[in-house]
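Asker: coordinates for the following, if possible.
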Amino acid sequence: MIVGLGCLGMVVLLVLLGALGAVVGSDSKTSAGKVEPSAPATKADRATTAEETSDAPKAEGAKTEEAEDDRKKDTKKGAEKDAKKDVVTFKVWGTAPAGVLGPLDITYGSDSDTRKGTWKDGKFTATLPLDSDALYFTVMAQLQGEGDINCSVTVEGHTEKAHASGGYNICHAQANAGLLGGWD
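Answerer: The predicted structure is shown next:
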């Protein structure tokens, strides 16, 4: 029986210690079911909050300005692309020293309009108005003994390129009108 009271006493003691521990170890903000007011915010907390709220409109304003700049750039690029669609660009570049027959022999144009080009300072560039009835646009450059050249023709954003090296080889790039529109 003493052992029984001892065990019962231990159980009672543990329950009391547990209850006491719960009361002592509880959240300091609560006492008897009431919530204590929290500590006032520090200056750093208030400064961070003020910065966050004051930056929000600035960030939105900056985003608006960036979006406007992007729209202007896109409009400008679109206008440049439209302008490039109205012309055909012919180019030849590289190294091509003059041979016995002179500098590069360059011809360019369409199936209905052939022109002679002039090689100057290692390059040639020309543009012609886009003829929607043309079957093809072409550029040819023949070396006069030696050299290494590239050539290209660009129609409505589509570019055809070619290369020639040494001897009297010919660089020939040609863009053909597609059967269903566009350029091949």
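Asker: when you work out contacts or count neighbours from here on, use the C-alpha atoms and nothing else.
Answerer: Fine.
Asker: what does the helix or strand residue 109 falls within contact?
Answerer: Per DSSP states H and E: residue 109 is located in strand 105-110. Strand 105-110 has contacts (CA atoms under 8 Å, 6 or more residues apart in numbering) with 90, 114-119, 128, 134-144.
Asker: check the offset of it from the chain's centre.
Answerer: Offset of strand 105-110 from its chain centre (CA atoms, centre = their mean, to the nearest Å): 36 Å.
Asker: for stretch 144-151, same thing?
Answerer: 35 Å.
Asker: what sits up against the helix or strand following the strand holding residue 109?
Answerer: Where DSSP H and E defines the elements, the next helix or strand beyond strand 105-110 is strand 113-117. With contact meaning CA under 8 Å, 6+ apart, strand 113-117 is reached by 105-109, 124, 126.
Asker: another for comparison:
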Amino acid sequence: MSQQQYPPQQPGWGGPQQPFGQPPFAPPPKKGGAGKVIGLGCLGLVGLFVLIALVGAVVGGGSGSSDPKDTSKSVDDTKAGGSVAQKGKEDSDKKADKKVVVFKVWGTAPAGALGPLNITYGSDSDNRDGTFKDGEFKATLPLDDDALYFNVTAQLQGSGDIHCSVTVGGKTKKGHAAGDYNICSAQVSAGLLDGWN
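Answerer: Predicted structure coming up:
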């Protein structure tokens, strides 16, 4: 048997060890912290300006002028056809409409054994019965911001042709039913991010 030859040992490999407590290599020189401080300072200033701009946009909110001498809006309104008073009334009506829910059913519905239509309207937590008279039904309820949806259903009693709608905050959904005991249904649901849809 022949003995296997090993390469000669390198210094430091199993040879004499360095005394305890001394690092095998010199530590790298410490860098100054000035670069980090300047970098964070610049980032902080940029962040401060962004924050100020956001606060200004939120607080400023409207783009209209609050100067009582500014008549440009009233001149433009009268040119568009109508007085400023009429435009103000229409705006207030639109704001009022956003605080109520409007339910409608219209069309032809001959009376069956239970009457012309079986109408139910309301929200996910409040249902009511409606009465169909002279070819139409209309009801309003206050807008409940906690409601998940508002709906109206109208079931024919043997024949007819009807339409139905629900309007919430300017959004309207419609439905249609014709003949037999079919049901007209319309529903507006609360959206997660974008209001009623």
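Asker: thinking again about what came up before, structure 2: matching residues for the strand holding residue 109 of structure 1?
Answerer: Aligning strand 105-110 of structure 1 against structure 2 (TM-score structural alignment) gives residues 118-123.
Asker: mean deviation, that stretch versus structure 1?
Answerer: Superposing on structure 1 places stretch 118-123 of structure 2 at an average distance of 0.1 Å from its equivalents, by mean CA distance after the TM-score superposition for structure 1.
Asker: just to revisit the earlier point, what angle separates the strand holding residue 109 of structure 1 from strand 113-117?
Answerer: Inter-element angle recorded for strand 105-110 of structure 1 and strand 113-117: 150 degrees (by axes from the mean of the first three to the mean of the last three CA atoms, to 10 degrees).
Asker: quick one: the strands in structure 1?
Answerer: 30-31, 34-35, 87-95, 105-110, 113-117, 123-129, 136-142, 145-155, 158-167, 170-176 (DSSP state E).
Asker: now these as a markdown table including distance to residue 11 of structure 1?
Answerer: Shown next, in a markdown table, are the strands of structure 1 (distance: least, CA to CA, whole Å):
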| stretch | distance to residue 11 of structure 1 |
| --- | --- |
| strand 30-31 | 27 |
| strand 34-35 | 30 |
| strand 87-95 | 98 |
| strand 105-110 | 106 |
| strand 113-117 | 109 |
| strand 123-129 | 101 |
| strand 136-142 | 102 |
| strand 145-155 | 95 |
| strand 158-167 | 91 |
| strand 170-176 | 98 |
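Asker: could you tell me where the longest helix along structure 2 falls in structure 1?
Answerer: The longest helix of structure 2 (DSSP state H) is helix 34-60. Alignment of helix 34-60 of structure 2 against structure 1: no match, by TM-score structural alignment.
Asker: that helix: how far from the chain's middle?
Answerer: Using CA atoms, centre = their mean, the offset of helix 34-60 of structure 2 from its chain centre is 28 Å.
Asker: of all the contacts of strand 113-117 of structure 1, which comes closest to residue 52 of structure 1?
Answerer: The nearest member of the contacts of strand 113-117 of structure 1 to residue 52 of structure 1, counting by CA to CA, is residue 126 at 56.4 Å.
Asker: contacts only, for that closest one.
Answerer: 89-91, 117.
Asker: who wins for neighbours among these?
Answerer: residue 90 (27 neighbours; other CA atoms under 10 Å).
Asker: check the gap between that one and residue 65 of structure 1 for me.
Answerer: 39 Å (CA to CA, to the nearest Å).
Asker: check residue 97 of structure 1 too.
Answerer: 52 Å.
Asker: please say which of these two ends up with more neighbours.
Answerer: residue 97 (16 against 12).
Asker: matching residues in structure 2 for stretch 73-86 of structure 1?
Answerer: With TM-score structural alignment as the criterion, stretch 73-86 of structure 1 aligns to 86-99.
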